[in-house]
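Asker: return atomic coordinates for the entry below.
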Amino acid sequence: MIRIVVADDQELVRSGFAMILEAQADFDVVAEVGDGGAAVAAAHDLSPDVVLLDVRMPGMDGLRAARRICAETTAKVVMLTTFDQDDYVYDALYAGASGFLLKDLRRDDLVHAVRVVASGEALLAPTVTQRLIADVVRQRAAGVVTPHRLDALTARERETLLLLGRGLSNAEIAAALVVSEHTVKTHVSSVLGKLGLRDRIQAVIAAYETGLIVPGSAASDSAADS
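Answerer: The predicted model follows:
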């Protein structure tokens, strides 16, 4: 059973999401709350697997709540956003959020997203991914580049990070490297551990931030640079 907390200051939004999720036999919405402080308390008291957090809430906003929940509990956090009005994507992902979802997503996409995140994967809406990459590029242009972080990785782990950064699943990485999925999982775990990353989303950030992947370049060029 996947235990879920829904946090949104708009009652109709959070009750609507909760109703959709409760309709799934393997989901249990353990709390519906209207602000970040209540979301943090619910994460501590109810041990949910996934917390859906609205970015903008009164009192403690979603970003501050995400930092607390990711640092203090094992719950996975997914941010709910209208995106075009939000400037928190980069900070929230660094805080440990496992992804962003736009509030106008379809019912099936919401259900799928919760299952994906609960399984330990990461999720981003395509427009948010574009924004994330743009933010990383701006950070690099400002001189915030740390390629030396990659020195801790073996050649195969660097290949794995490159493919993670390109959004490939474990099965796709296994096919590309001609290894088993079990081996890929081992490489992914090692990459996350050596670089001090919480999940695959942060691995994507690291791939761009360190220059392992250059937006707009061909895969062969990036691989050669690795």
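Asker: from here on, just use CA atoms for contacts and neighbour counts.
Answerer: Noted.
Asker: for residue 135, which non-adjacent residue is closest in space?
Answerer: residue 90 (7.0 Å; C-alpha to C-alpha, 6 or more residues apart in numbering).
Asker: next, count neighbours for that neighbour.
Answerer: By other C-alpha atoms under 10 Å, the residues close to residue 90 number 18.
Asker: for residue 141, same thing?
Answerer: Counted with other C-alpha under 10 Å, residue 141 comes out at 10.
Asker: surely residue 209 and residue 137 touch.
Answerer: Yes. Judged on C-alpha atoms under 8 Å, residue 209 makes contact with residue 137 at a distance of 7.3 Å.
Asker: so these two - more neighbours on which side?
Answerer: Neighbour totals were compared for residue 209 and residue 137, and residue 209 leads with 22 against 19 (other C-alpha under 10 Å).
Asker: I have a second one here; can you model it like the first so I can compare?
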Amino acid sequence: MEVLVIRHGQSQADLEDRHEGRADFPLTDLGHKQARLLAAWVKEHYPPELIFSSTLQRAEATARFISEATWAPLQLEPELMEWNNGLLAGLTRQEAEQRFPLPPGGRRPHDTFAQTELYIEFRARAETFWSRFNHEYVLPGRFQRVALVSHGMINQLFRCFLQLPVVCEVFLATGDTGVHLWRLEESRRAVIFSNRLDHLCSLG
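Answerer: So this is what the prediction gives:
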């Protein structure tokens, strides 16, 4: 089974350099253009049979473009939402640094900070989704290709996919509407490509 993993298009918070997380900002005009180009590219090269999306509007709007282009049904999935960043949501980077400076030594995986989701809880949420997805969709062999549309949450899914430790410094770079393709074959897991942005070439 192939899993197409996609980050949403540019959002208003991206443009304003704000902490986004659970702040539900819409796509910008550029974000809509990116999503349309993405949808056309996915339809031509890697059309999914089913799409799962975060319920936050920047991801859902991106996913709907793909769904409309490919006729694949769209299923909203709260577990694919971005990290719950508590009181940081919607603040500019500068405001956040002033109001909620990081504790000495930084944030530890078991610490809460500004009412945020614990790092360990964030990973557990990704593991819960991945386990359910694996047992309900991968193992039964119901689909050849499924798409997941999410956020920086993609990094947690990536760590789950590769069975990396909870605390690690391995990150998956992903741009706006960046596309990643993973493949599962019984116990084998393969990364086919990462952060494809070919569809945005026409934007210059």
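Asker: give me the TM-score for this pair.
Answerer: Once the chains are laid over each other, their TM-score by TM-score structural alignment, normalised by the length of the second structure reads 0.30; 105 aligned residues with a C-alpha RMSD of 5.8 Å.
Asker: on that earlier part again, state the distance from the residue nearest to residue 135 of the first structure to residue 175 of the first structure.
Answerer: Residue 90 of the first structure is 30 Å from residue 175 of the first structure, where distance means C-alpha to C-alpha, to the nearest Å.
Asker: next: residue 203 of the first structure.
Answerer: In terms of C-alpha to C-alpha, residue 203 of the first structure sits 20 Å off from residue 175 of the first structure.
Asker: so between these two, which is more surrounded?
Answerer: residue 203 (24 against 13).
Asker: is it true that the more buried one touches residue 164?
Answerer: Yes. Counting by C-alpha under 8 Å, residue 203 of the first structure touches residue 164, with 6.8 Å between them.
Asker: what's near enough to touch residue 28 of the first structure?
Answerer: Going by C-alpha atoms under 8 Å, 6 or more residues apart in numbering, residue 28 of the first structure touches 1-4, 21-22.
Asker: just the ones of the residues you listed in strands?
Answerer: Of those, the ones assigned to strands by DSSP state E are 2-4.
Asker: by neighbours, which of the residues you listed wins?
Answerer: Of all these, the highest neighbour tally under other C-alpha under 10 Å goes to residue 4, namely 29 neighbours.
Asker: ok, that one touching residue 39?
Answerer: No. The criterion here is C-alpha under 8 Å, and residue 4 of the first structure misses it with residue 39 at 10.8 Å.
Asker: so what does the helix or strand residue 69 of the second structure falls within touch, helix or strand wise?
Answerer: Using DSSP states H and E, the element containing residue 69 of the second structure is helix 57-70. For helix 57-70 of the second structure, the elements it packs on are helix 29-45, strand 50-53, strand 74-76, strand 145-150, judged by 3 or more C-alpha pairs under 8 Å, 6 or more residues apart in numbering; DSSP states H and E.
Asker: just those: most buried one?
Answerer: The highest mean neighbour count among these, using mean count of other C-alpha atoms under 10 Å, belongs to strand 145-150: a mean of 25.
Asker: kind regards, and thank you for your time.
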